[in-house]
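Trainee: Pasting the sequence and the predicted coordinates here, then a few questions.
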Amino acid sequence: MYSYDVVVIGAGVVGCAIARELSRYKLRICVLEKELDVAYGNSSRNTGMLHAGFTYKPGSLKAICAVEGNREFNQIARELDVPFRRSGKVVVGFTDTDYNNILKYKSIGELNGVDGLEIIDKKQLSQIEPNARGEFAMYSPMSGILDPIQYTIALAENAHQNGVHFRFNSEVLGLKTDNSHYQITTNNGMVTSRWVINSAGMYSTKISDMLGITGYVTRGFKGEYYVLDKKAGIGLRTPVYPAPNEKGGFATHATITIDGNVLVGPDSYITEGKEDYSTTREHLSGLVKDSSQMFDKVRPEFFIRTFAGIRWKLVNPDTGEVQDFVLERREDAPHAINLVGIESPGITCALPLARRVVQKMQEIDSLISNPDFCPYRKGITRFSELSLEEKEKLVRDNPLYGEIACRCESVTKAEILQAIHNPLGVHTVAGIKNRTRATMGRCQGGYCETRITKMIQEELNISEKEVLYQHKDSYMFVGKVRG
């Protein structure tokens, strides 16, 4: 049995941010995650926007943390070596109703302290984003784009280098307390801890119930996406959103990713399945119809992939009204911090929420600063983004930089090897993909996936039957095709 000062349940973006923030203190910290890597849930299934904070109720935890997280992100991106661009965002409209709805959100944003919001005309819109269609727009210069998976990995690796222990394939099955420690039963053994942090995302109500904090209801708002080839993103600089509807939500939008693809989506409909990530012809057709009026490259020749994500929103069980984030410590569970309903803008809010978790702990516990804490983490160098001179130097130093493993994304064997030997000890094909972008190009792994699996076999000295794609039991091979 392993014993810790703090156990964080869930290795999504918020759980990893909490782990990193806690590693600033002299604590024995563990993160329990049911999957085989970080960001295998909804932290990886979203648009990758750094939100400015103009859609959230003034004074709400969502609004406060979104603005706080947005303003600090340039520094955070430098510390963690994650790709980020403050791209801005345009919210376009065509009708008087659109104009009034946009003005409403401009007013909300100003109340929340969002900087630089302005209404622009058609000519100004064309200058900011030539690919956008609209008669007018609200321009939000503080909005940005990032890779949510890379960000979560960076938070986790930085936490790990500061002493945090990650236990994957460890689903929490039960919680008991003797008022001094929690006994946490998982499918992979038992651990004890003085503190428990519930950051279980879509399963947060389940863990909350285990803690004795009952009554919370979440509802899954599912959204589907198309991923467009980088050719569709040529010239697109700024995410393009439609004017909010009467209920305050946004319909399908077109977002340039930090790597140059375009995401079209999401739509929104209710799902009961916790991990219902299937996509449907009906909803994908709706994406094309809704997005074509404001972005002109939503065409079949650019489609390379589809995916879905689910926003598990906390709702009033009687009215169905969406509620604010919950971040609480209760006297009847004093050594537990409970986070429920953390959905969008969870990526933007992750570190501000993490700091508030620490503040809640400090209300009853004296935390001693860790003098050895280092906020900096170095990611895998992307060969494709270097200058010719830099590439030549790397190849001279390590010839494996001269061998391409993934042609679409120009990922080298040297990068694949670094990913295989990542600090968290993740050895799945999807883990390599998420760290290098190999298999994410036009052919979606048709060329490189077999090469990656062979490198995993050779580096780890395992058989082909032991190579996993992403989840437990997701075996790549059942045996050899030829004897």
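Mentor: Ah, there it is. Numbers count the residues shown, from 1 in each chain.

Trainee: drop to CA atoms for contacts and neighbour counts, all remaining ones
Mentor: Noted.

Trainee: how deep is the closest residue to Arg167 other than its chain neighbours tucked in, by neighbour count?
Mentor: Leaving aside its chain neighbours, Arg167 sits nearest to Leu32 (5.1 Å; criterion: Cα to Cα, 6 or more residues apart in numbering). Residues lying near Leu32 (other Cα atoms under 10 Å) number 24.

Trainee: ditto for Arg330
Mentor: 12.

Trainee: Please list all residues in contact with it.
Mentor: Ala336, Ile337 (Cα atoms under 8 Å, 6 or more residues apart in numbering).

Trainee: who touches Arg167 in this structure?
Mentor: Contacts of Arg167 (Cα under 8 Å, 6+ apart): Cys30, Val31, Leu32, Glu33.

Trainee: Could you point out which of those is nearest to Gln457?
Mentor: Glu33 (24.5 Å; Cα to Cα).

Trainee: And the closest one, how close does it get to Gln183?
Mentor: 16 Å (Cα to Cα, to the nearest Å).

Trainee: Got another one to weigh against that:
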Amino acid sequence: MKDKYDVVVIGAGVVGSAVARELSRYKLKVAVLEKEMDVVCETSGRNSGVIHAGFNSKPGTLMAKYCVEGCLGFDKVAEELDIPFKRTGKLVVGFTKDDIEGLEELKSKGEKNGVPGLRIISEKEITEKQPYVKGKAALFSPMTGIVNPIVYTIALAENACQNGVEFFLEREVKGIKRIEDHYEISTNNETFKTKWVINSAGLNSDKIAEMVGIEDYKIYPCRGEYFILDKNFSKYLTMPSYPVPNKKEGGLGIHLTPSVDGNVLIGPSAVYIDEKDNYSATQKVMDMLIEGGKKMLPQLARKYFIRNFSGIRPKLVSKEKGGYADFVIGEREGIPNVINLIGIESPGLTSALPIARDVVKIIDKKEILQENEKFNPIRKGILKFNEQSDEKQAELIKQDPDYGEIFCRCETVTKHEILEAIHNPLGVKTLTGIKNRTRAMMGRCQGGYCQTRIVKLLMKEYNLEPEEVRYSRKNGYLFEGRVR
């Protein structure tokens, strides 16, 4: 049995990590339980990485409120956490008369939500902003931006950790019991005592809610598949470009999104599935992504495709009903000190910190929260060698020769950066953990050159046998037996 905590957060996606960071501003003993071997292994790291402006959300909803607040304040948090963020702007492109009506409707919703700068632009202006994107008219949103959602979540978690929050990875919650004035949370490893429980379990948030006696939530997993394009394609697209959304599907349609790292994403699709962990990619959907993407950007060609992946939205609405349900944020009468965060789909990435601040406000109504005078909002990321000037690179190599050894040729990642990722504040020891923190293995060859070298260094630093090295998840072992 662990010592009693003031707050236990279940789930270390972007919202759970944001909640942990906001709680670390106060003198509280906080733990985060995550069933995977790293933070951001599911929904939060498997999306387009767009900081939405807030014009897609229904006026008056929590979705709209949190999205607009999160977007307008994102420059500050990006600076504090040392993460790359670009306000690229965004186009929602229309082709037909019905599409134009849809653009006007989006503009009206956005204005009601308080989104600044929205305007409908002509085909000529589309070409001026994005010469290769096709469309008859578009809604232009200047506030929309792009971020690496994985790096953002890691930064939130690391900053929370640096401010005293304890992260327990590979801790899957098996049961929750109310005992007098506290809860006991049993996991696959040990039991945690806590006064407050924050249910931020994403795809499994309905399951956690059921453990405390709330049985009327059901998460419907909806899978979205993506293609990742080589950086050579980036010349064709510099801002997210979407079609007019399909209201029934409850998604934003197949869109084209540049990443802050120089790639371009095509997707996602929107297909309801039965399993919450089925991240398959299907040929039928992949072909559909290409066809839909080419309608807006004819330059798309298979030669640019380097990888595909999928993410799963934790929707609170069924396929039959379609569309969106609003976020669920708050306590339930008769179940004290349990704050449920359920149905946090898009724009959850944008909304994470405003949601976290409201979680703290809920606790503050019942507790006397004392500020943590040692709280430091500043977190420094791993310095990217390939982004430095020639003079700076020479200086870094002089300081540490490991900067002079390139481990990943595609992304120009050095041995020093790999070592820094291996010794990350959260203690993550997986290949994907290193990949997510450095971009090694994310280039054109997808690890063909660097993966074995990284494995060897990981084994050396943690004194691991080859059979102990894991790619990403609990049973994701890379090696079995010996070869000469």
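Mentor: In hand now; what should we look at? None of these values were measured; they are calculated from a predicted model.

Trainee: returning to that earlier point: sort out for me which of the contacts of Arg167 of structure 1 are in strands.
Mentor: Among those, DSSP state E puts Cys30, Val31, Leu32 in strands.

Trainee: Mind telling me what element the aligned partner of Glu225 of structure 2 in structure 1 is part of?
Mentor: For Glu225 of structure 2, the aligned position in structure 1 is Glu224, judged by TM-score structural alignment. Glu224 of structure 1 belongs to strand 217-228 when assigned by DSSP states H and E.

Trainee: Pull out the buried residues from that strand.
Mentor: Residues of strand 217-228 of structure 1 classed as buried: Val217, Thr218, Arg219, Gly220, Phe221, Lys222, Gly223, Glu224, Tyr225, Tyr226, Val227, Leu228 (neighbour count, 16 or more other Cα atoms under 10 Å).

Trainee: residue ranges of the helices in structure 1, please?
Mentor: Taking DSSP state H as the test, the helices found in structure 1 are 13-22, 61-80, 96-112, 122-128, 148-161, 204-210, 281-291, 346-362, 388-397, 413-420, 429-436, 449-460.

Trainee: name the helices or strands packed onto the fourth one?
Mentor: Contacting helix 122-128 of structure 1 under the criterion 3 or more Cα pairs under 8 Å, 6 or more residues apart in numbering; DSSP states H and E are the following elements: strand 136-140.

Trainee: go on, the first one?
Mentor: In terms of contact count using 3+ Cα pairs under 8 Å, 6+ apart, helix 13-22 of structure 1 is assigned the packing partners strand 2-9, strand 29-32, helix 148-161, helix 346-362.

Trainee: can we see that at 6 Å?
Mentor: Contacts defined by 3 or more Cα pairs under 6 Å, 6 or more residues apart in numbering; DSSP states H and E place helix 13-22 of structure 1 against helix 148-161, helix 346-362.

Trainee: chain center to the shortest one: distance?
Mentor: Relative to its chain's centre, helix 148-161 of structure 1 lies at 11 Å (Cα atoms, centre = their mean, to the nearest Å).

Trainee: Need the counterpart of Gly260 of structure 1 in structure 2.
Mentor: In structure 2, the residue matched to Gly260 of structure 1 (TM-score structural alignment) is Gly262.

Trainee: try Glu392 of structure 1
Mentor: Aligned partner of Glu392 of structure 1 by TM-score structural alignment: Ala394.

Trainee: Good, we can wrap up now.
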